[in-house]
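Q: pasting the structure only:
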């Protein structure tokens, strides 16, 4: 299978939208993007927002989004992997690993100190994936403050 993995650039809003729909389906969320194409374009143009897609047969079959975060105690940033998913028919073929590898290479070129990602304790598939790709688990508790009720 010849899958192309690459970072999206400004102007590639259609592929970003395809990825958002894939996230909704694979991550089983009912969130529908309310963002206009102009907002997605602005995101793609930001140096602190990164989107990688995996394409096969002119279709987005996987991808990830990440945020580059500056730190105050060092000049080296950290990167937060926000979402990563591969379409169900393409899972288990190394696409997720290829996406993560591309992100890590990108981070190394930027001089990033650390890449981190969160996984729900119940998501055994994600936990297995992150362990299998060299991630080190940390026990943390995340608190969320809903602000728009």
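A: Nice, I can see it. Computed from a predicted structure; not experimentally measured.
Q: hey, let's count contacts and neighbours off CA atoms from now on
A: Will do.
Q: Which strands or helices does the longest strand along the chain pack on?
A: Across the chain, the longest stretch assigned as strand under DSSP state E is strand 59-69. Judged by 3 or more C-alpha pairs under 8 Å, 6 or more residues apart in numbering; DSSP states H and E, the packing partners of strand 59-69 are helix 13-26, strand 49-56, strand 78-86, helix 95-110.
Q: try 10 Å
A: Applying 3 or more C-alpha pairs under 10 Å, 6 or more residues apart in numbering; DSSP states H and E, one finds that strand 59-69 makes contact with strand 4-7, helix 13-26, strand 49-56, strand 78-86, helix 95-110, strand 114-117.
Q: With mean neighbour count and distance to residue 39 as added columns, please give these in JSON lines.
A: Listed next are the helices and strands packed on strand 59-69 as JSON lines, based on neighbours: other C-alpha atoms under 10 Å; distance: least, C-alpha to C-alpha, whole Å:
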{"stretch": "strand 4-7", "mean neighbour count": "18", "distance to residue 39": "18"}
{"stretch": "helix 13-26", "mean neighbour count": "18", "distance to residue 39": "9"}
{"stretch": "strand 49-56", "mean neighbour count": "21", "distance to residue 39": "13"}
{"stretch": "strand 78-86", "mean neighbour count": "20", "distance to residue 39": "18"}
{"stretch": "helix 95-110", "mean neighbour count": "17", "distance to residue 39": "23"}
{"stretch": "strand 114-117", "mean neighbour count": "14", "distance to residue 39": "24"}
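Q: this is the comparison structure:
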């Protein structure tokens, strides 16, 4: 049990009331990752993706709350491994406000996702991290994560996605 000098926080599944905070934290993450214009998701996007009226959610989120304020988040979705024949959890974004770092919030968010995986019998918890983000890399390694250096992530987006979808040659 924490003593009175230990800052307290709560990790919980996000609710629809958290969508404004999720959008805010994603914008803060985009600034931290040196690409502020890339984060165009709005609270409405999060509401539709995480709390749809008639479909399954596209993603899920957990938030860290301290003193009544949302100060961190983990946004994730289920993945699938053809090698294990089982689901896994893909961590899309983990972010804690800079002023709240060093309190164990990031570790608590990651621990909660590991609990989700094990409780559901899922076999993997995976994510990507920018090569230059040394603090994040050090944190993830301290939690037992190992880099998969033999894999390279590829992405098709924007005009290239449109061309690929249309089957037009480059």
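A: Received, thanks. Only a predicted model underlies this, so the values are computations on that prediction, with no experimental measurement involved.
Q: out of the helices and strands packed on strand 59-69 of the first structure, which comes closest to residue 134 of the first structure?
A: When those are compared by C-alpha to C-alpha, helix 95-110 sits nearest residue 134 of the first structure, at 10.4 Å.
Q: how about residue 89 of the first structure, what's its partner in the second structure?
A: Aligning on TM-score structural alignment places residue 89 of the first structure opposite residue 99 in the second structure.
Q: and that match, helix, strand or coil?
A: Three-state call for residue 99 of the second structure (DSSP: H, G, I helix; E, B strand; the rest coil): helix.
Q: what sits against it?
A: Neighbouring residues of residue 99 of the second structure by C-alpha atoms under 10 Å, 6 or more residues apart in numbering: residue 71.
Q: Same check on residue 81 of the first structure?
A: Residues in contact with residue 81 of the first structure (C-alpha under 10 Å, 6+ apart) are 50-51, 64-68, 100, 103, 115-118.
Q: ok, now residue 84 of the second structure?
A: The neighbours of residue 84 of the second structure, taking C-alpha under 10 Å, 6+ apart as the test, are 122, 123, 124.
Q: Among the residues you listed, which one lies nearest to residue 159 of the second structure?
A: Closest to residue 159 of the second structure, out of all of those and judged by C-alpha to C-alpha, is residue 124, at 32.3 Å.
Q: rewinding a little: give the aligned range of the longest strand of the first structure in the second structure.
A: Strand 59-69 of the first structure maps onto residues 69-79 of the second structure, going by TM-score structural alignment.
Q: what's the spacing between whatever residue of the first structure lines up with residue 26 of the second structure and residue 135 of the first structure?
A: For residue 26 of the second structure, the aligned position in the first structure is residue 23, judged by TM-score structural alignment. Using C-alpha to C-alpha, to the nearest Å, residue 23 of the first structure is found at 22 Å from residue 135 of the first structure.
Q: just to revisit the earlier point, want to try JSON lines for the helices and strands packed on strand 59-69 of the first structure, with distance to residue 35 of the first structure as columns?
A: Listed next are those as JSON lines, based on distance: least, C-alpha to C-alpha, whole Å:
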{"stretch": "strand 4-7", "distance to residue 35 of the first structure": "20"}
{"stretch": "helix 13-26", "distance to residue 35 of the first structure": "10"}
{"stretch": "strand 49-56", "distance to residue 35 of the first structure": "16"}
{"stretch": "strand 78-86", "distance to residue 35 of the first structure": "17"}
{"stretch": "helix 95-110", "distance to residue 35 of the first structure": "24"}
{"stretch": "strand 114-117", "distance to residue 35 of the first structure": "24"}
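Q: Out of the ones you listed, flag the one nearest residue 145 of the first structure.
A: strand 78-86 (17.6 Å).
Q: Now do the closest one and strand 49-56, the angle between them.
A: Counting by axes from the mean of the first three to the mean of the last three C-alpha atoms, to 10 degrees, strand 78-86 of the first structure points 30 degrees away from the direction of strand 49-56.
Q: after superposition, how close is strand 78-86 of the first structure to the second structure?
A: Strand 78-86 of the first structure, aligned to the second structure and superposed, deviates on average by 0.7 Å (mean C-alpha distance after the TM-score superposition for the first structure).
Q: That strand vs helix 13-26, what angle?
A: Using the same axes, to 10 degrees: strand 78-86 of the first structure against helix 13-26 is 70 degrees.
Q: what about strand 78-86 of the first structure, distance to the chain center?
A: Relative to its chain's centre, strand 78-86 of the first structure lies at 3 Å (C-alpha atoms, centre = their mean, to the nearest Å).
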